[in-house]
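Enquirer: Sequence plus predicted model, see below.
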Amino acid sequence: MNRRRFITAAAGTAAALTCATPLTAHAAPSAPSGTERRLLTEWFAATYRSMEAMTTELGLATDKIDVSGGGTPVPSAQTSPTNIGCGLWSTVAAAGLGLISETTMHRRLDRALSAVERLERAHGFWFNWYDAHDGSLLTAWPETGDPVRPFLSTVDNAWLVTGLRIAADADPALRPRVAALLADADWSYYYTPYDPADPVAGPGQLRGGYWPDKPGKGEPTGHHYGALNTEPRMASYLGIADGSVPSDHYWHLFRTLLPGAGQEQEPSGAYTEIDGVRVWQGHYTYRGLDVVPTWGGSMFEALMVPLFVPESEWSPRSWGLTHQRYVRAQIEHGLAEQGYGYWGFSPASVPEGGYSEYGVDALGMQEEGYRSLGVVTPHAGFLALAQAPTEAVANLRGLDRAFGAYDDRYGFRDSVDVTTGRVSDFVLALDQGMVIAALAQRLRPGLLQAPFRTGGFASRVRPLLRKERFSI
């Protein structure tokens, strides 16, 4: 889809987004006005329709749908643990906002849970790809026939467990079944204990995952998830909360890489000792903003986790402040540094086809980080609703007016190349799941956060965040 109506609208949108707000310790934004609430509710309903369209008869949300045609879109063949988790929390959010009834929610969650119970697992965790229509383990990629080696992903399992916990909290009848599913999901499987004699081999961090087709635990990835401000910290929180991962794991994650290490920017900061761990409290500076960087520089790395875990509330002067500044930095990049007239950069569909990782290179530790390339991703704008609601809504409305990026049947398309006007033909379950969670948080704060405010999250995770002292 090519849209050429953006040239004159871009200047007006840019002007609407330049109203900078003071960056102080996190404070919750004011409640949406009646006009904003109606608009966000409309966007939510359309986005949830896309999730319904992506859900198979088996009850699993698929990876994506093509919405370029006029008829009913056909869901893709494959699904992942993340896609399934998105489907679960989207259904809970739809009921919580009154879009579907409690009875419909129960029916849909029950069907999805029955499908999850059928899926093949190993070491208590789910594989990365399944056939969404019959639940079988994928061994060949549907579109190409290329072989798929079954893999147990740390971060993808975290998002499925997140969805399962939200479903159990919303529907008490499902709690025994969810508890049975999670009984064997022991996060220590992914954890490499800290070894002070060899912190490279024993970093006290989580592996990226395992290929379980080898004896014992299987073959691990060559890397650990070392960066703190990235989406795998959801797995870290889940493991710390249930006691399968020690609390000091949190302090062994990198705010930045150490000074002198190869990374995007030589960090500023200082060492400090917290809970007996020597922590490098480093930060980057981007256009005058001190922030804790992500790995690649994308929005969802920083802001997907706080849709569920109230980091800004529990750590207002550290997590709350860096989240605010990260959003402001993304706005600065799109409007001031690049002059796109729009902002919000995160991995998404390539407008011309395929998939790529978009971001702001200077906000990521990786030396060859993600670049924006003129591609704005609407879900990244929605992720900013908690920090900059006025700017986020103006940005999204501008993308709709200038490019036709919004479809009142299925919500916002996955990406827009604002330099050519090309709009993606796809919507993805992961990105729509983030949109739904962000809208739910704006329209009914805390709706999806309840299971992450009690139990081990309250007794183990919250104290860590209260002790956090970023050097920003």
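Expert: Cool, got the structure.
Enquirer: contacts and neighbour counts: CA atoms only from here.
Expert: Fine.
Enquirer: List the residues that contact Arg108.
Expert: Residues near Arg108 by C-alpha atoms under 8 Å, 6 or more residues apart in numbering: Gly59, Thr91.
Enquirer: let's see 6 Å
Expert: Not one residue lies near Arg108 by C-alpha atoms under 6 Å, 6 or more residues apart in numbering.
Enquirer: which SS class is it?
Expert: helix (DSSP: H, G, I helix; E, B strand; the rest coil).
Enquirer: distance of it from Pro246?
Expert: With the distance defined as C-alpha to C-alpha, to the nearest Å, Arg108 ends up 35 Å from Pro246.
Enquirer: Same question for Val155.
Expert: For Val155, the distance to Pro246 - C-alpha to C-alpha - is 18 Å.
Enquirer: buried ones in stretch 410-427?
Expert: Across stretch 410-427, burial judged by 16 or more other C-alpha atoms under 10 Å covers 410-418, 420-427.
Enquirer: typo on my end, stretch 327-343
Expert: Neighbour-count burial for stretch 327-343 [16+ other C-alpha under 10 Å]: 327-336, 340-343.
Enquirer: can you tell me the distance between the two ends of it?
Expert: End to end - C-alpha to C-alpha - stretch 327-343 spans 10 Å.
Enquirer: sorry, back to before: tell me which of Val155 and Pro246 has more neighbours.
Expert: Set side by side, Val155 and Pro246 show more neighbours around Val155, with 22 against 18, by other C-alpha atoms under 10 Å.
Enquirer: next up, a second structure to put side by side with the first:
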Amino acid sequence: MNPIDRRTLLTVPLLGAGALAGTAAAPRSASAPRSASAPAGGSRRPGGTGDDALLRRWAADTWRSLDAMTVRRTGLISDNISADLTGHSRHTSPTNIGGSLWSTLIARELRLITPGDARRRVAATLASLEAMEHHEPSGMYVNWYDEVDGTILRSWPGSGDPVVPFVSSVDMGWLGAALHVVAEADPSNRRAARRLFDRMRWDVFFDREVDAQPGQTVGGFWTEDPSREGVELRPLFNGIPGADVWYHSTHHYDTAVSEARMVTYLGIMTGQIPAGAYFTTYRTFPPEWTWPEMAPVGEWTEHEGVAVFEGAHTYRGMEIVPGWGGSMFEELMPDLFVPEAEWGPRSWGRNHPLHVRAQREHGLDEAGYGYWGFSPSSDPHAGYREYGVDALGLNPTGYFSDAAGTDWRQGEPYPQGLDGVVTPHAAALALQYEREAATENLSRIETELGAYGPGGFHDAVAVGTGVIAERHLSLDQSMVLGALGNVLLDGQLHAWFATDEVADQLRGVIEQEVFRAHG
């Protein structure tokens, strides 16, 4: 079977594209001058703290937007909010709710709120989750709720378009990670968080009936008939009792550099998914496939009984394991929680800093934008779009870094002067690997591009036209605050997530691999 037929089409839209579908952008043209150069980067934890005050200011402002998005009565957070910090979007997701939980804990540790306030906020969120309608056989939540009252969305706010309840594996991965963190970081809410986490069955997303054995993660399932091509009614995977659901027969997460690896981590650490599942995803497509844009370099090996092609793409003298779209959050969002570089020094410990370097060099040198950090985000000219560095992705149609999405062929120079779209959350994720360069980049996005307000960084800015998406997405803001928390608090999310029990299950799996990655 051609693997492109097995790629999920649900990856990024489930995390945000629907959040702004049909919503007009709130663009603004930046009038400040823009520089075309930046320093060449730093190290993971350089030790200097001269920029701590700046990072703490960004954290405080980011928290202000997350606070404004939160409905105090339910403890649930809006998907997005305008830059003036008013109104509620009337839709939220498990990812958004998870992001609000870990952001609250980071805000507590940074002393932006008191421990008592944090405890009350977390308790309100957990109480709402306990009461919200969900898929009871699996313990999982559907993708869209109204944050004001916690009810399932069956029509889209504004347009009225019908919404069929869908349980997203990726979205549940972020809520699951957050609940695990709460159980470790908040003793007063530990029991409630652990109860919600323990009833979640990660193997409902694990399809063993695929060529890649022992199996792979699916995009999720519908709890009602979505009337879509390729969707079939079948029992829950792995013999879990409960009513039949609708799975898409071909949509699997089959790339290693993907936000979906969090679901695999949660399944392995709870004993519900075999360790071999970590190795059934593609590092690159196999070399015998002739249709991909870029031929990989690498060699075959075996881990946990699974044949693995340890491949990489070449880019600007580097060899890098690519993701699906070449975006920063595919590479680094799971690393907010799992200390991948520490547990996999010969895999993620190589790839993460190389990906950051590649994004920086693409923005500053290859495309000449003067700024960098590319990931799915608001489209300053419209609603929401996927952005990335095409050479770092397996997707044949590409995630591009410019607003036009121009398909530049392999081997041709990337044109200068395009309307590149940078998103601050991508640069914030990079802080953990190039603190100095990422801080300088974010500073210039704030002061030169003007993509900043009382709630912190605006979601994205097109650097050629200067058009700014003057809104905040709660997912993106929670990534910003999570990254700032890890940098300022010496890996605090890692410490909460990576308990001894989790390390016993996961570390040995991750540390055995050697990526074909070097620069």
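Expert: That came through fine. No experiment lies behind these values; they were computed from the predicted model shown.
Enquirer: Can you say which helix or strand has the equivalent of Val279 of the first structure over in the second structure in it?
Expert: Alignment note: Val279 of the first structure maps to Val308 in the second structure; criterion TM-score structural alignment. In this assignment (DSSP states H and E), Val308 of the second structure forms part of strand 306-315.
Enquirer: Which stretch of the first structure lines up against the helix or strand just after that strand?
Expert: Downstream of strand 306-315 of the second structure, the next assigned helix or strand under DSSP H and E is strand 318-320. Counting by TM-score structural alignment, strand 318-320 of the second structure pairs with residues 289-291 of the first structure.
Enquirer: Looks like Asn448 of the second structure contacts Arg34 (just checking).
Expert: For the record, residue 448 of the second structure is Glu, not Asn. Yes. Between Glu448 of the second structure and Arg34 there is a contact under C-alpha atoms under 6 Å: 5.4 Å.
Enquirer: list residues touching both of those two?
Expert: With C-alpha under 6 Å, 6+ apart as the test, Glu448 of the second structure and Arg34 reach no residue in common.
Enquirer: From Thr192 of the first structure, how far out is Gln205 of the first structure?
Expert: From Gln205 of the first structure to Thr192 of the first structure the distance is 6 Å (C-alpha to C-alpha).
Enquirer: between the two, who's got more neighbours?
Expert: Legend: neighbour count by other C-alpha under 10 Å for Gln205 of the first structure and Thr192, higher for Gln205 (26 against 17).
Enquirer: burial measure for Leu373 of the first structure, as a count.
Expert: 15.
Enquirer: That one - nearest residue in space that isn't next to it in sequence?
Expert: When the adjacent residues along the chain are set aside, Leu373 of the first structure lies closest to Tyr358, with 7.5 Å between them (C-alpha to C-alpha, 6 or more residues apart in numbering).
Enquirer: list the contacts for the one you found?
Expert: By C-alpha under 6 Å, 6+ apart, Tyr358 of the first structure lies in contact with Phe345, Ser346, Pro347, Tyr370, Arg371, Ser372.
Enquirer: would the fifth one count as being in a strand?
Expert: The reference is to Arg371 of the first structure. No. Under the criterion used here (three-state DSSP), Arg371 of the first structure is coil, not part of a strand.
Enquirer: quick one: contacts for the equivalent of it over in the second structure?
Expert: In the second structure, Arg371 of the first structure lines up with Phe400, judged by TM-score structural alignment. Neighbour list for Phe400 of the second structure: Tyr387, Gly388, Val389, Asp390 [criterion: C-alpha under 6 Å, 6+ apart].
Enquirer: same thing with Gln492 of the second structure?
Expert: Gln492 of the second structure touches Asn486, counting by C-alpha under 6 Å, 6+ apart.
Enquirer: so what corresponds to it in the first structure?
Expert: Checking TM-score structural alignment: Gln492 of the second structure goes with Leu447.
Enquirer: now Leu110 of the second structure: how far from Val181 of the second structure?
Expert: For Leu110 of the second structure, the distance to Val181 of the second structure - C-alpha to C-alpha - is 16 Å.
Enquirer: cool, and Pro162 of the second structure?
Expert: To Val181 of the second structure, Pro162 of the second structure is 34 Å away according to C-alpha to C-alpha.
Enquirer: Pick out whichever of these two has more residues nearby.
Expert: Val181 (26 against 11).
Enquirer: Alignment lookup: the more buried one to the first structure.
Expert: So Val181 of the second structure corresponds to Ile166, using TM-score structural alignment.
Enquirer: and the nearest residue to Gly456 of the first structure once chain neighbours are set aside, what element?
Expert: Using C-alpha to C-alpha, 6+ apart and skipping residues adjacent in sequence, the residue nearest Gly456 of the first structure is Ala241, 4.0 Å away. Assigned by DSSP H and E, Ala241 of the first structure falls within helix 233-242.
Enquirer: how about the helices in the stretch 151-300 of the first structure?
Expert: Per DSSP state H, counting those that start in this stretch, the stretch 151-300 of the first structure carries helices over the ranges 154-170, 175-182, 233-242, 299-303.
Enquirer: Out of those, flag the one nearest Glu266 of the first structure.
Expert: Of all these, it is helix 299-303 that lies closest to Glu266 of the first structure, at 20.0 Å by C-alpha to C-alpha.
Enquirer: that older thread, mind putting the helices of the stretch 151-300 of the first structure into TSV with distance to Asp131 of the first structure?
Expert: Output for those, formatted as TSV (distance: least, C-alpha to C-alpha, whole Å):
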stretch	distance to Asp131 of the first structure
helix 154-170	16
helix 175-182	20
helix 233-242	24
helix 299-303	26
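Enquirer: Distance of the match of Val279 of the first structure relative to Thr284 of the second structure?
Expert: Val308 of the second structure is 10 Å from Thr284 of the second structure, where distance means C-alpha to C-alpha.
Enquirer: Of the two, which one has the most company?
Expert: Thr284 (29 against 20).
Enquirer: quick revisit: higher neighbour count, Glu448 and Arg34 of the second structure?
Expert: Higher neighbour count among Glu448 of the second structure and Arg34: Arg34, with 19 against 16, using other C-alpha under 10 Å.
Enquirer: Could you verify my assumption that that one touches Gly450?
Expert: No. The pair Arg34 of the second structure and Gly450 fails to qualify as a contact (C-alpha under 6 Å) at a distance of 9.8 Å.
Enquirer: which residue lines up with Tyr48 of the first structure in the second structure?
Expert: Under TM-score structural alignment, Tyr48 of the first structure pairs with Trp63 in the second structure.
Enquirer: so that match is in which element?
Expert: Assessed by DSSP H and E, Trp63 of the second structure sits inside helix 52-69.
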